[in-house]
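A.B. asks: Fold the following.
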Amino acid sequence: MVEGGQASLVGLAPINFELYKDSHPTTYISTKLCHVGDNLDRYLMGRQFMVIFIAFCINMSGAPVGGAELWGLPQFIIDIFLVTGFAMILLTCMVGQLATQVNASHCMLDYINTYFAVFTFYTAMAIEFSGLMHVSYFIQKVVGWLAGKPIKSNEPPKSAVQLAFFWFRVLLSAAVLGFSLAVTLEGLFTGNTTMWDGVPNAVALILFFVLMSVVGLLEGMQIAFFAVARLKKSERGNAPFAMKTCELLFRGDGHNL
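C.D. replies: Coordinates of the predicted model:
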């Protein structure tokens, strides 16, 4: 629901929610708040934490114990599918994520027309409000400034109290991020992680940052693809690589999305 909900809420953003107020009343409950001001960005931030948290819980629930055996299979099969978690990855992706995203991308209104979708939406908003990830807003502003494209809000300027509360959460989030990064790097430098035996600590550190970058790129592309899906071809800009990507993505009936 969290994965499909993202596809639906991002894809429906350009659509006037009053058009389906009567036909999809439960969807309307979420979109009438999500598609006002900067709430879509807030939802996406809280939703991302939910996805990572749930994925880690799934991994922990299916992680094998030491010396686990399965159906008398050879050890290399057990190592590939059970010990590495590859079987759990396939199950999570194909059942919990991909199937829902594919369905939601074609049935956006129907997919989130349930109270469970409303629950996940408000949970994501509550997570964002906690401020745990507010340092991302600061990073967003810095990147926008460096790119020469300042981030523009869809809301009126914040009051002094709102600004103080916002920057307090940014500082709190930065402190949490700094501590988390220190703990992670210490574990990587000292080899106190579950990285495969024989992989040098330096390589593990490099892999960590490379994979983090890849994940960030894929997540950003996903949001961009669903957002662009509802735009007319003339509204997609003229950046060469963006146009080539859209041409491939929306070719034919749009099933490439």
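
A.B. asks: Could you use CA atoms for every contact and neighbour count after this?
C.D. replies: Fine.

A.B. asks: What's the separation between the spatially most central residue of the chain and Lys244?
C.D. replies: The residue lying closest to the centre of the chain (C-alpha atoms, centre = their mean) is Gln48, at 3.8 Å. Gln48 is 28 Å from Lys244, where distance means C-alpha to C-alpha, to the nearest Å.

A.B. asks: Give the other helices and strands that the longest helix that the chain contains contacts.
C.D. replies: Identified as the longest helix of the chain according to DSSP state H is helix 160-190. With contacts taken as 3 or more C-alpha pairs under 8 Å, 6 or more residues apart in numbering; DSSP states H and E, helix 160-190 sits against helix 135-146, helix 201-228.

A.B. asks: Of the ones you listed, which is nearest Asp110?
C.D. replies: Comparing the helices and strands packed on helix 160-190 against Asp110 with C-alpha to C-alpha, the closest turns out to be helix 201-228 (16.3 Å).

A.B. asks: May I see the buried residues of the closest one?
C.D. replies: 201, 204-205, 225-228 (16 or more other C-alpha atoms under 10 Å).

A.B. asks: Let me have the residues you listed in a markdown table, extended by distance to Ile112.
C.D. replies: Shown next, in a markdown table, are those (distance: C-alpha to C-alpha, whole Å):
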| residue | distance to Ile112 |
| --- | --- |
| Asn201 | 44 |
| Ala204 | 40 |
| Leu205 | 39 |
| Phe225 | 19 |
| Phe226 | 15 |
| Ala227 | 17 |
| Val228 | 20 |
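
A.B. asks: between these, which is nearest Gly62?
C.D. replies: The closest of the buried residues of helix 201-228 to Gly62 turns out to be Ala204 (C-alpha to C-alpha; 23.4 Å).

A.B. asks: thought the closest one was touching Trp196?
C.D. replies: No. Counting by C-alpha atoms under 8 Å, Ala204 stays clear of Trp196, with 9.1 Å between them.

A.B. asks: Can you name the helix or strand that the residue of the chain most remote from its centre falls in?
C.D. replies: Here the chain reaches farthest from its C-alpha mean at Gly72, the gap being 38.2 Å by C-alpha atoms, centre = their mean. Using DSSP states H and E, Gly72 is not contained in any helix or strand.

A.B. asks: Here is the second sequence; please produce its structure so I can put it next to the first one:
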Amino acid sequence: MGLIASKQTKLSSEADPTTAYLFIWIAVIWLTIVEGGQAALVGLAPVNKELYRDSHPTSYKCTSITNKGDNLDRYLLGRQLMVVILVFCINIAGRPLDGARLWGLPVWVSDIMLQSGLAMVLFTCNVGQLNTQVNASHCMLDYVNNYFALFTVWVAMAIEFSGLLHSSYLVQMAVTTMAGKKIESKEEPRNPVQTWFFYFRCILSLVILIGCFAVTLEALFQGKTTLWEGFPAWLAIVIFFALMSVVGMLEGMQIAFFAVSKIPESERGDSVWAKKTCDLLFRGEGHNLPGFMIGRQLCVVSCMFFIARVTSVSIPEGQENLFGVGDALEQLFGTGLLGALITTICASISWQLVASAFPLAFLSSPINYYLLRLCLLLESTGLCEAAWVIAAGHRKIAGFQRDEVYIGTAEERAMGEMDDLCTKVSMEMHDEGPFRRKTGTPLKS
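C.D. replies: Prediction:
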């Protein structure tokens, strides 16, 4: 915040501090809704939405959208791009200029905290991501019971409908074919028109993705990005692909870990590295899994900030635009949207699909083991402990309560003949059941 006030960030220097403050806080607050919304909507998917129709009407509207057909998958796909775009926006507003100094801090402190981007990474993780995941994982109903969350659902659905990410479906088809599986759907088969429209968007998405790569690589070769001055182009390209691979590995590891957590130890394959990774992950009382999630968040955000810097086009004054395009299109290149699209498809969704289809094979690489070690090391530093404090304060101010207060536990719902997976509910039975209360009213302790 101090750098913005002193006009030592990209946006505050080009516009003004007020604009930069608005930009960064809107991005961070929206990021909290996107991250928390994922935890809440995925967690509420198996819960009968009629249980909270009266107590949480906006949450009911959200789940009425995401629980219909394959909409939850569509929401998650669109949401993934939203996360990357918002992180890139935070980078635009908060990235320090080269040589930025603040409050008379020693040069080495400024270099570590400011120039490396560590301060911005910690700010994004603690304020925009981890604290909201803590609250949303326990207070799902309260967290999405607002129109901002509903608006976010519609935006994510619109992004998916646009077709920008449809090349991911081509990856999904290829992966499921290799795995000898079929893509499961909760919807009727597409009619000819729907099929044509679907594949049209897949091809369009693939063309756009290729174009994004072409622009990004051309900008890197010509030195027309926001990278540090004098940074070799060849090294930037190597690091760009390396960091995308790291992000992809971490995204895939998350999926694979959740998959193998439900598999008996005896069925976790014969790979030495897969066994070592699983032994480390599930050691003791299982605290290493949440520890990995925290460390993973730090790694992913750090990589994304660097990728944002690599892929944001910046044309020096007096030089020609890339490929001779107009100024309006060149400004679009400079927003980092192209890098966000590349990162979402190639460094996130594709790897998740592979890990989902082949979890044990995915964990058979030694890279996974050492990345797990790195994530656990980062978590052990305590750099993200502030997220718990922020979460507690937010929960207190917002008045969040655990979902059990409103709808009981899964066992209580089962006793009340309100099975989560039911599609019809007898309200009379519910009022006369063990709860002896109206739907959505708090349970008495």
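
A.B. asks: Quantify their similarity with the TM-score.
C.D. replies: The TM-score (TM-score structural alignment, normalised by the length of the first structure) is 0.84; 249 aligned residues with a C-alpha RMSD of 2.9 Å.

A.B. asks: State the distance from the residue opposite Cys107 of the first structure in the second structure once aligned to Arg395 of the second structure.
C.D. replies: Aligning on TM-score structural alignment places Cys107 of the first structure opposite Cys139 in the second structure. Counting by C-alpha to C-alpha, the gap from Cys139 of the second structure to Arg395 of the second structure is 9 Å.

A.B. asks: Return the distance of Gln254 of the second structure relative to Cys299 of the second structure.
C.D. replies: 13 Å.

A.B. asks: try Leu170 of the second structure
C.D. replies: Noted for Leu170 of the second structure: a distance of 28 Å to Cys299 of the second structure, by C-alpha to C-alpha.

A.B. asks: what's the answer for Leu102 of the second structure, then?
C.D. replies: 25 Å.

A.B. asks: Likewise for His394 of the second structure?
C.D. replies: On the measure of C-alpha to C-alpha, His394 of the second structure and Cys299 of the second structure end up 25 Å apart.

A.B. asks: what about those two, which has more around it?
C.D. replies: Using other C-alpha atoms under 10 Å, the more surrounded residue of His394 of the second structure and Cys299 is Cys299, with 20 against 15.

A.B. asks: what about the more buried one, which SS state?
C.D. replies: Here Cys299 of the second structure is recorded as helix under DSSP: H, G, I helix; E, B strand; the rest coil.

A.B. asks: Please identify which helix or strand holds the closest residue to it other than its chain neighbours.
C.D. replies: In space, and not counting its chain neighbours, Cys299 of the second structure is closest to Cys375: 7.3 Å by C-alpha to C-alpha, 6 or more residues apart in numbering. Taking DSSP H and E as the criterion, Cys375 of the second structure maps to helix 366-380.

A.B. asks: And the contacts of that helix?
C.D. replies: With C-alpha atoms under 8 Å, 6 or more residues apart in numbering as the test, helix 366-380 of the second structure has contacts from 249-250, 253, 273-274, 276-277, 281, 288, 291-296, 298-299, 363.

A.B. asks: tell me the contacts of Leu3 of the second structure?
C.D. replies: Going by C-alpha under 8 Å, 6+ apart, Leu3 of the second structure touches 9, 94, 96, 100-102.

A.B. asks: Let's see the PyMOL selection covering just the buried ones among the residues you listed.
C.D. replies: Command for PyMOL that selects the buried part of the contacts of Leu3 of the second structure, burial taken from 16+ other C-alpha under 10 Å:
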select buried, resi 9+94+96+100+101
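
A.B. asks: Let me have the contacts of Leu3 of the second structure in TSV, extended by distance to Glu35 of the second structure.
C.D. replies: TSV is the format used below for the contacts of Leu3 of the second structure (distance: C-alpha to C-alpha, whole Å):
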residue	distance to Glu35 of the second structure
Thr9	26
Gly94	20
Pro96	25
Ala100	31
Arg101	32
Leu102	31
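
A.B. asks: Just give me the closest of the contacts of Leu3 of the second structure to Ile159 of the second structure.
C.D. replies: Gly94 (25.3 Å).

A.B. asks: and whichever residue in the first structure pairs up with that closest one, what is it in contact with?
C.D. replies: Gly94 of the second structure maps onto Gly62 of the first structure when the alignment is built from TM-score structural alignment. Shown in contact with Gly62 of the first structure (C-alpha under 8 Å, 6+ apart): 85, 88.

A.B. asks: And Met195 of the first structure, by the same measure?
C.D. replies: Ala204.

A.B. asks: Repeat that for Gly144 of the first structure.
C.D. replies: Gly144 of the first structure touches 150-151, counting by C-alpha under 8 Å, 6+ apart.

A.B. asks: buried set for stretch 90-108 of the first structure?
C.D. replies: Buried residues in stretch 90-108 of the first structure (16+ other C-alpha under 10 Å): 96-97, 100-101, 104-106, 108.

A.B. asks: any chance of these in TSV, with distance to Phe86 of the first structure and secondary structure too?
C.D. replies: Formatted as TSV, the buried residues of stretch 90-108 of the first structure follow (distance: C-alpha to C-alpha, whole Å; DSSP: H, G, I helix; E, B strand; the rest coil):
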residue	distance to Phe86 of the first structure	secondary structure
Gly96	15	helix
Gln97	15	helix
Thr100	20	helix
Gln101	21	helix
Ala104	25	helix
Ser105	26	helix
His106	29	helix
Met108	30	helix
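
A.B. asks: can I get the residues you listed in JSON lines with distance to Ile29 of the first structure?
C.D. replies: Shown next, in JSON lines, are these (distance: C-alpha to C-alpha, whole Å):
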{"residue": "Gly96", "distance to Ile29 of the first structure": "24"}
{"residue": "Gln97", "distance to Ile29 of the first structure": "24"}
{"residue": "Thr100", "distance to Ile29 of the first structure": "20"}
{"residue": "Gln101", "distance to Ile29 of the first structure": "21"}
{"residue": "Ala104", "distance to Ile29 of the first structure": "17"}
{"residue": "Ser105", "distance to Ile29 of the first structure": "19"}
{"residue": "His106", "distance to Ile29 of the first structure": "20"}
{"residue": "Met108", "distance to Ile29 of the first structure": "14"}
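
A.B. asks: which one of those residues sits closest to Val36 of the first structure?
C.D. replies: Nearest to Val36 of the first structure among the buried residues of stretch 90-108 of the first structure, counting by C-alpha to C-alpha, is Met108 at 18.0 Å.
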